[in-house]
Structures are given as structure tokens and as C-alpha cells.
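A.B. asks: Sequence and predicted structure below; questions after.
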Amino acid sequence: MEIAPWRLAIHKQSRSLTNRAASMHCAWRRLRRARNTLYISAHRSGMGRLQIALVLAAMGAILCLYLLSLSVTTMVGSLVPPGFYATAARFPGGCGDEWPPPKHIDPEVFQTIEQVISDKGFKVKSYNVTTADGYILGVQRIMPAIQRHPTPVLLVHGLLDSGFTWVSNLANQSLAYRLSEAGYDVWLGNVRGNTYSKAHVRLSPHQLEFWKFSWDQMAEFDLPAMIDAVIGETGAKQVYYVGHSQGTEIALAAWSQNRTLNSLVRAAALLAPVATVGYIESPIRLIAPLATSLADAIDFFGHGEFLPTTRLLKFLSLAVCGDALSPLCSNVIFLLCGFDCRYTNMTRLPVYISHTPAGTSAMNLVHYAQAVQHKRFQKYDYGKTENMRRYGQPTPPQYNLYNIRVPLAVYHGEKDWLADPTDFSLLLPQIKHTLARDRNVSDYNHLDFVWGYNAAKVLYDDVVNFFNTDSAKDGA
């Protein structure tokens, strides 16, 4: 019996969740066995009744804490305002139900980004870029058949995504290919913790220490390292930059605090720009009050690497999908960012799902949860004591967007769950001094900016024109 292609794609993403649930159950059983073994050993060794009672009480406390963690979902449900599930932002009706499963498995479901690019006839080369704090980032380069512009373009993806997002559609629909065909040397960046950047000079992804980062470190270390690598390899004086979602956020943060980095970026196009996220429509806003520290967030985000727990997925899918059964409702990227099938090639969904989510740290999600609460564009909050040690003040410093000097073209949508129009309206006055273009795509949601089949016509032609116009000024 042939397995439907979309089920294979979903299975690939769900295995880690299944393994995690099994591991937790095994851990619970091991604790019970350890308690019983300890009791027998203690009794045989001649320990007094009081000592045995204290040991058993300690083991019982551990079991109780574990069982308490299982009830967090119920507790969250009690905190949800009455009627929320009836009024929360939802997927448009019919998107999941009308998904036509492809008749064959698209090979891109199983291919790497390099294989996908090569199969489309483009020349690709991969690089390893080491950051100042030791993370090794995978960066892919698409070399143009005829280079017409000496200034290369660096593209950086959004939250839970990878450089694959820029080549995830057909060649005439993907921004990376459009830029390459226009004669640009195109570089696809990958920030720490995603599929192509899970390496470090001394740490392993299996170590908790590896995952102690948020988008603060991406802005401080990853973006400068990638820009330096592009300039060093090409000999260019500057780069053009394109970011989506988190890729815009780390750029705004980096440019606000790094004057040298400002001078290395000739111009930038920001798709679905993110700074503050205090007014997001995503249902993650309901979890935010319970996940503003790593200790609080374990039950939702995992420990170390972001592994969306079954409880988190169930909570989000109920909020977004109600009782509907849809492949979209099993993928955390759609639940966090929203989805609208209007501009999506539905037969490409297995490809999107097989490459996304691409990974990040639980600490990164906590940083977003904090931002939902305080509604400011600021650094990670470690608590008063650690904040004093790191920042020299009890509260995290805010990023000053008035320091940015990079000419910006911004592209935003009115149906965006993450880059909400209200948050964008708060960002706009702070970047107005360096704003070159402002384009509102009224009916676009967050993922349409990279996955929309009409994005080439609606957005990408304008992005290429923006860079071409700047390039023509002095032959850049």
C-alpha cells in the first residue's frame, strides 16, 4: 500500500516529538524502579526507618514534580479567557481540508539545499563560517552565470527557518534565483542552531551549553561573521542584505549597536520586519506569560534545543484550528506564524514541511515570550542579578534604532500574525530617518513573503529594482 507523500513529510518532522515523549515516559519508569531499588538496598544496609523515609520522600518529590509538569497544559487551559478558542486567530477555512496530496513525492522533500539549487541548474558552493564565540555556520553561495553587479547579496531567514526558504519555490518564484539571474552573487546565511549550523569548535549540540543563545547572539556574532565572510571571499567593499522575520530583527539589532557593521551594508530589504512583538496575533501570546524564563518554559519549548512538546502543539492547534484535522495543524511553524492558502502552491507543502521547522534554542523562544510581555525591543532578560553582571544594570538595555544608517526598503503585510501592523507602526518612526522604500502588501501573511507563489511579482521584482537602482548610482 502506497503511503501518501504528505504523510511521509509530516512523519519526518514528528519523529523527534514521538521520541521525546517516549524518553519522558522511560525516565518516569526509571525513577520508579530507582525508588524501589533504593528502598530495598537501604533496608538491607541497616538504615533506620527515619533515614529510609527521608530518602523515599526525596524520590517521591521528584516523581511529584514530574507529574506536576504533565498537568501544566490543564493549568494553561484554565488561564485562557472564556471564548478564546472561538475568537482566536485561525487559519482561513478550507486551507487544510482542500490540500490536494501530490501524486508523487517531490525529491526536494529529501534533498539538501545544495542539491535543490544544483538540480535547478545553478552553481552552488558551501562554506563554514566560524563566529567569534565558536559557532560554525553553514553558508551557501549561488554564483551567477554572468555577474553584472560587484556587490554581493546576503539573505538571512526567519524564526525556525533556514537558508532553504529562499529557494523553496520554483526557480521563477524564489528570491535567491531571481537575484542570481539578475547578475548578483547570492549568499544564503544560516544562524546558529538550525539544520545547517549545528556545530561549534568545542561544544556539541547534545550539550545544554550549546543552546544557550537567543537572537541577541545572532545579532552580535552570527550576522557580523557572515558579512565578514562574504566580503572576505568576494573582495567586495560592502554587501546588500535581505532579511525575513527574525532575519530583519537581528539585522536591526546589530546595526543599532555596531557602527562598523552599518558601514559594510550598502542597502537592505526587510521582508515582514520584526522589532517589538507586543501586539502579535499568534496564539503564542497566551503562553508568553508562562514562559518568560527558561525554567518556566521547559514544559512548552523543551530544554536546550527548541523541541515543541506535545502539550504545546495541542494547545496551539486547538487555538488555531479548533477541532479541524489538518497537516498544517501538526507543524509548529504554521501554528506560530499563521497560514493562508490564497498565495501558497499547496502541492509544495510537503517540501515546506520537510525543511521547516529547521531548529533553534528554547532560550530564543523565551526571548520572544519576554518581548510579548514587555512590548520593547530589548536584550534578553536574565533576571536582576545576571543582568547586573552582563549589562551593568538591573534591566536589559533596549536597542536604539535611531543609530541605524543603512538605507532600508521595508515590505509588510496587514494579515501578518508575527510582524503585526501595530508593532510595525511603532517601528516605522524609529527607522524613518533611513527609510528609502515602504511597501504595504495588504493581504500578505508572514509566510507569504517567502513562500507566496506570486511573491516574485508582488515583492521580489521591487527588491531587485531597489538594489539595481542603488547599484546604478556608481557602478556598484
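C.D. replies: Received it, and whenever you're ready, just let me know what you need.
A.B. asks: rest of the way, CA atoms for contacts and neighbours
C.D. replies: Fine.
A.B. asks: Just to check, Tyr240 is in contact with Ser263?
C.D. replies: No. If you go by CA atoms under 8 Å, Tyr240 and Ser263 don't touch, sitting 11.3 Å apart.
A.B. asks: neighbour count winner among those two?
C.D. replies: Tyr240 (22 against 16; other CA atoms under 10 Å).
A.B. asks: quick one: what helix or strand has the residue lying closest to Gly163 once chain neighbours are set aside in it?
C.D. replies: Beyond its immediate neighbours in the sequence, the residue positioned closest to Gly163 (CA to CA, 6 or more residues apart in numbering) is Leu188, lying 5.2 Å away. Following DSSP states H and E, the helix or strand that holds Leu188 is strand 186-189.
A.B. asks: now that strand, how far from the chain's geometric center?
C.D. replies: Its chain's C-alpha centre lies 17 Å from the corresponding centre of strand 186-189 when counted by CA atoms, centre = their mean, to the nearest Å.
A.B. asks: Could you list every helix and strand in contact with that strand?
C.D. replies: Applying 3 or more CA pairs under 8 Å, 6 or more residues apart in numbering; DSSP states H and E, we find strand 186-189 packed against strand 135-143, strand 153-156, helix 175-181.
A.B. asks: The shortest one - contacts with which helices or strands?
C.D. replies: Contacts defined by 3+ CA pairs under 8 Å, 6+ apart place strand 153-156 against strand 186-189, strand 239-244.
A.B. asks: Most tightly packed of those?
C.D. replies: strand 186-189 (a mean of 28; mean count of other CA atoms under 10 Å).
A.B. asks: After that one, heading C-terminal, what element do we hit next?
C.D. replies: The helix or strand immediately downstream of strand 186-189 is strand 199-200, counting by DSSP H and E.
A.B. asks: And the contacts of that next one?
C.D. replies: The contact list for strand 199-200, computed with CA atoms under 8 Å, 6 or more residues apart in numbering, reads Gly134, Tyr135, Ile136, Leu137, Gly193, Pro205, Phe210.
A.B. asks: any chance of the residues you listed in JSON lines, plus neighbour count and distance to Leu223?
C.D. replies: Shown next, in JSON lines, are the contacts of strand 199-200 (neighbours: other CA atoms under 10 Å; distance: CA to CA, whole Å):
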{"residue": "Gly134", "neighbour count": "14", "distance to Leu223": "14"}
{"residue": "Tyr135", "neighbour count": "24", "distance to Leu223": "12"}
{"residue": "Ile136", "neighbour count": "24", "distance to Leu223": "12"}
{"residue": "Leu137", "neighbour count": "26", "distance to Leu223": "10"}
{"residue": "Gly193", "neighbour count": "26", "distance to Leu223": "14"}
{"residue": "Pro205", "neighbour count": "14", "distance to Leu223": "20"}
{"residue": "Phe210", "neighbour count": "20", "distance to Leu223": "18"}
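A.B. asks: Pasting the second one now:
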Amino acid sequence: MWNFFGDTCEKIRKIQEDMLETNGYHWEKYTVTTEDGYINTIYRIPYSHNIKTNNNERRPPVILSHGMTCCSAVFLNQCQLGYYLADQGYDVWLPNNRGTTFSRKHVILDPEKDKDKYWNFSWHEIGVYDIPAFVDLVIEKTSFQKVYYIGHSQGTTALAVFLSERPEYNDKIMLSCLMGSVISMDEGVKANVVTLLKYFMVPLIKLVDRHLFRIHVIPFSNTIRAMSPLLSWNSIGRYISMKSLYYMTGYENFEQATQLDLTKFCQTMPNTSSIGQLLHYMQNIQSKKFTKYDYGPEKNLEKYGSTEPPLYDLKKVTSPVALFYGKNDMFNNYKTDNLDKKLGNVVYTHVVEDDGFNHIDFLIAKDSVPLLYKHIVEIMKRYQES
């Protein structure tokens, strides 16, 4: 499915790099190899476009961690958070998780020839292997011993896995800012798409997977990207497209989407994610627990020593955490998810002052600066390493 357009990967790489250059920002690109052999790419904006040279000034490093079916471009396209933080004096790092456009290499495996092995991961492996590798690289390349972490959607899930499974890394995180968290798998997860996936898509995927052919990647990403110009060329097409987008992320908030260029937005997303990432979420939503991947009783016993997958110990997340909620986010409920009690060290909670603010608005809202970004920077300054 991913190779439906043969040069899609290279096009997306060029789109991101062209965006950075068009907007006048100096950028750098690095690769890092994880403990389990995945070779991932991370981009860097070391300073603002208002500064001609780096001047060796110390700028606190911040990692922006993208969600499922996204890549680093999501923070540079309609979101602009990457640019905003650079302009506020931060050294911005933009990682790309395994399997995305920018991170499709492995020391041994080929994502096309070795599909069964290469794509055999969920967001557990992203948290346990990808995020630590990115953090270590950023610390190595900067003069700071700690980094900021900002995650959206799956970026919040990965953070919870990362610091609960690798608790020694709490000492390397100044502050984590979690936008639209997907950690508490309770009744607060009420997205329409969850119902669609749970009762129709996931059973269909498992049926096809078992009897016809192996599904490795969440399908339809190229199809959606190809259709986006057709669905946004006039007001009716745009309305249908936005209704579909909101069906998956939260009830309509058209006012915040007035500046969204849907065709441009879809140039880099949906991006590729493994089918394991989707299935892991669905398992947790169905069980209403935040657990490791459920392989079934027999394999669970072999892997975990119990027939049920174990819970992640969120109390081990002891570095400071700031939570950012949308009142209309269908993937959590700020009133009931109790993350301030479940995580080990929540120091700040902010609910966006817009009744319609939903899961995708963290990436596309036209009023992001006053509603969200300025509050993120304010709390980051309180936890800045000298």
C-alpha cells in the first residue's frame, strides 16, 4: 500500500526540508540507531530565523514527539509549534519514529523484503527504544544534561511507556508537556472512530490478516493523501473533508480550522504506522487499562510470566509533567482521566479555553499561540536548567 506512489517517501522528505528553507530556518538532520537496530531520523532547528548564525548561544533543547500516522512535519506544516519554540529561544528537535517516511531503515531488516519482522512493533517499542535514543542524541549534541519533551497524542503514550519502562531517564527530562494525552483508557475515550475501529475495522483487519494476506501497515494513507486535493478544491469538498476529520478527532470546531490548508496538510500525513500500533490502542481501549501488548494467553505467559499483559507503572514517571487538555477531545476526558493522580509528578494542568477545542486542534487551531503555545512556554521557563 505504501508503495502505491513509488516516490512518496522522497517527496515527503523534500516537502519538509523545503518548508524549513522557505520559512528561512536553518536546519540540520541526524540519524540514530536504536538498541533493536532501527535507524531513525531527527531534524533540528538550532535557532530562530531572526538570527543569522548560532553564535554559540546556549538554547534549551526541546523534543517534539509526533502522534500515530504523523511525522515530524506535523509540527512545521499547519501547526508551526516548531517555529514558535525556535523563535522563543529553544533548540528544537523533531524526531521521526520507526516506520515513518523519514525512518524506514534498519541495520539488518528491509521494510519491504522483511515485512513480518520490520513492522513487528507497536508504540511500546517506540517508547522503550526510539525515544531513549533520541534523548541520548540530543544530550550528546548539546551542552545540556536534560531536555524538554512535548508530545501530542501517541507522543504522550510513548512518553508514559518511556519513563515507566526506562525510569532512569527521568533524570534526563526537565519537563514533559503532554498535549491531547492518550494514556488513560477509560470511558473518557469516546471517539466515534474508536467505535468504528472496534466493531468493524479491527475485526476485518484480523480476518484478512488471518485468511488472505498479512497486513503490516495501517492502510489507506496514500489514498487519503491522493484524494485531499479533490476533497478540498471547493467549499463543499472542504466541508466533507473537515466533517470526516472531526468524526475521528472531536466534534466540529470549524472556527479554529479557518486557516487550515487541507491539501498542504495532507502532503505529509497520514504517514505510515504499523498495524501493531493501532491494535495495541484498541486492546487498551477495550480493556480500559494501560497495558503492554496482548499477544494472547499462551504467548503472554511466555513473554510476561502471566496470561494477562502487565500494566505500565505510571508512578515511575517521576520527572515533572504538564498536562494540556481540549474540552472537546474525544481521546480523553480532562474531568475523569485522573492522570494528575496516576502519573508520579504532575506539576501543571491546563484546559484550553475554547469549548470546541479537540484532538486535532492541537495541530491546526488558528489561535494556538494565545490558547496553547504561550502557556507551554510559560511552564517550560519555570523548569529551565541553568
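C.D. replies: Received the coordinates, thanks. Computed from a predicted structure; not experimentally measured.
A.B. asks: Quick check: the gap between the residue nearest to Gly163 of structure 1 and Glu114 of structure 1.
C.D. replies: In this structure, Leu188 of structure 1 and Glu114 of structure 1 are separated by 11 Å, where distance is defined by CA to CA, to the nearest Å.
A.B. asks: overlap in contacts of the two?
C.D. replies: Gln140.
A.B. asks: related to what we said a few turns ago, how about the helices and strands packed on strand 186-189 of structure 1 in a markdown table, adding distance to Tyr343 of structure 1?
C.D. replies: Formatted as a markdown table, these follow (distance: least, CA to CA, whole Å):
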| stretch | distance to Tyr343 of structure 1 |
| --- | --- |
| strand 135-143 | 26 |
| strand 153-156 | 22 |
| helix 175-181 | 16 |
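A.B. asks: just the ones you listed: most buried one?
C.D. replies: Among those, highest average neighbours (mean count of other CA under 10 Å) belong to strand 153-156, with a mean of 26.
A.B. asks: Have a look at how far, on average, it is from structure 2.
C.D. replies: For strand 153-156 of structure 1, the mean deviation from structure 2 after alignment is 0.5 Å (mean CA distance after the TM-score superposition for structure 1).
A.B. asks: Relative to Ser23 of structure 1, which of the helices and strands packed on strand 153-156 of structure 1 is closest?
C.D. replies: Closest to Ser23 of structure 1 of those, according to CA to CA: strand 186-189, at 33.2 Å.
A.B. asks: Contacts for that closest one, please.
C.D. replies: So strand 186-189 of structure 1 is contacted by 137-144, 152-157, 162-163, 166, 176, 179-180, 226, 230 (CA under 8 Å, 6+ apart).
A.B. asks: what's the answer for stretch 135-151 of structure 2, then?
C.D. replies: Judged by CA under 8 Å, 6+ apart, the contacts made with stretch 135-151 of structure 2 from elsewhere in the structure are 32, 58, 60-67, 93, 159, 171-179, 380, 385.
A.B. asks: how about 6 Å then?
C.D. replies: Pro61, Val62, Ile63, Leu64, Ser65, Lys172, Ile173, Met174, Leu175, Ser176, Cys177, Leu178 (CA atoms under 6 Å, 6 or more residues apart in numbering).
A.B. asks: Take those and write them to JSON lines, including distance to Lys11 of structure 2.
C.D. replies: What follows is the contacts of stretch 135-151 of structure 2, written out as JSON lines (distance: CA to CA, whole Å):
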{"residue": "Pro61", "distance to Lys11 of structure 2": "28"}
{"residue": "Val62", "distance to Lys11 of structure 2": "27"}
{"residue": "Ile63", "distance to Lys11 of structure 2": "24"}
{"residue": "Leu64", "distance to Lys11 of structure 2": "22"}
{"residue": "Ser65", "distance to Lys11 of structure 2": "21"}
{"residue": "Lys172", "distance to Lys11 of structure 2": "35"}
{"residue": "Ile173", "distance to Lys11 of structure 2": "34"}
{"residue": "Met174", "distance to Lys11 of structure 2": "35"}
{"residue": "Leu175", "distance to Lys11 of structure 2": "34"}
{"residue": "Ser176", "distance to Lys11 of structure 2": "32"}
{"residue": "Cys177", "distance to Lys11 of structure 2": "31"}
{"residue": "Leu178", "distance to Lys11 of structure 2": "30"}
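A.B. asks: Return the closest of those with respect to Arg210 of structure 2.
C.D. replies: Sorting the contacts of stretch 135-151 of structure 2 by how near they are to Arg210 of structure 2, with CA to CA, puts Ser65 at the top with 32.8 Å.
A.B. asks: Remind me which helix or strand Ala34 of structure 1 belongs to.
C.D. replies: Under DSSP H and E, the secondary-structure element containing Ala34 of structure 1 is helix 5-45.
A.B. asks: Now do the residue positioned nearest the centre of structure 1 against Gly338 of structure 1, distance only.
C.D. replies: Centroid-nearest residue in structure 1: Leu159, 1.7 Å away (criterion: CA atoms, centre = their mean). Distance, Leu159 of structure 1 to Gly338 of structure 1, by CA to CA: 13 Å.
A.B. asks: Give me the nearest residue to the equivalent of Val406 of structure 1 over in structure 2, chain neighbours excluded.
C.D. replies: Using TM-score structural alignment to pair residues, one finds that Val406 of structure 1 aligns to Ser319 in structure 2. Closest residue to Ser319 of structure 2 apart from its sequence neighbours, by CA to CA, 6+ apart: Asn170 at 5.0 Å.
A.B. asks: burial count for that neighbour?
C.D. replies: In terms of burial, Asn170 of structure 2 registers 18 neighbours under the definition other CA under 10 Å.
A.B. asks: Equivalent analysis for Tyr196 of structure 1, please.
C.D. replies: The number of residues near Tyr196 of structure 1, taken as other CA under 10 Å, comes to 23.
A.B. asks: just how off-centre is stretch 200-220 of structure 1 within its chain?
C.D. replies: On the basis of CA atoms, centre = their mean, stretch 200-220 of structure 1 is displaced by 15 Å from the centre of the chain it belongs to.
A.B. asks: Pull out the buried residues from it.
C.D. replies: Of all the residues in stretch 200-220 of structure 1, those buried under the rule 16 or more other CA atoms under 10 Å are His200, Phe210, Trp211, Phe213, Ser214, Trp215, Asp216, Gln217, Met218, Ala219, Glu220.
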